[in-house]
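Visitor: What shape does this take:
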Amino acid sequence: MGSVGDCFDDALMESSRGRMQTELLNRRRWNTRLEPANAIFEYLEIFHNRQRRHGSLGTLTPIEYEMLQPKTQPA
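Guide: Reported below is the predicted structural model:
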């Protein structure tokens, strides 16, 4: 650990966790432990994976990007 690009570097995870903390968890108070667990699931499965714009996709959502790709026939 400690060198740039090291396979044990967890910068990506820290960045993702920090973004989720800011966008989701710090915006309200939670009454039970189940509420933030459900909110994290919804954030990851519905917002982040389907609706959030990704820079690596040309600032398109994954659904928009897939719609632009040509359909290929299975071999």
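Visitor: contacts and neighbour counts: CA atoms only from here.
Guide: Fine.
Visitor: Check the offset of the host helix or strand of Glu35 from the chain's centre.
Guide: Glu35 belongs to helix 34-42 when elements are defined using DSSP states H and E. Taking Cα atoms, centre = their mean, to the nearest Å, one finds the center of helix 34-42 at 14 Å from the center of the full chain.
Visitor: quick one more, to check against the first:
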Amino acid sequence: MESFFSTLKIERAHRKRYKTRDEVRADVFDYIERFYNPKRRHSTLNGISPVEFEKRYAGLTVCP
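Guide: The predicted model follows:
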């Protein structure tokens, strides 16, 4: 979790000035949904993105 916040600060927050908290919330949401989850690869997921992991997981069948 700490690496996420570090990455967020470096890639997003330090580059911008925000006027309101709502503007910050919208920008952080945009960062997570458009870049971090779909594209960023994670070592805990064997080098795939969370979106790719979910696609693969959804394709599995559960045996009773």
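Visitor: one step back: following the chain onward from the helix holding Glu35 of the first structure, which element is next?
Guide: Of the helices and strands lying after helix 34-42 of the first structure in sequence (DSSP H and E), the nearest is helix 62-68.
Visitor: Report the buried residues of that following helix.
Guide: Judged by neighbour count (16 or more other Cα atoms under 10 Å), helix 62-68 of the first structure contains these buried residues: Pro62.
Visitor: what about that helix, how far off from the second structure?
Guide: Per the superposition on the second structure, helix 62-68 of the first structure and its aligned residues are separated by 3.0 Å on average (mean Cα distance after the TM-score superposition for the first structure).
Visitor: what does that helix contact?
Guide: Residues from elsewhere that reach helix 62-68 of the first structure, judged by Cα atoms under 8 Å, 6 or more residues apart in numbering: Asn49, Arg50, Gln51, Arg52, Arg53, His54, Leu57.
Visitor: for stretch 15-24 of the second structure, how far is the first residue from the last?
Guide: 12 Å (Cα to Cα, to the nearest Å).
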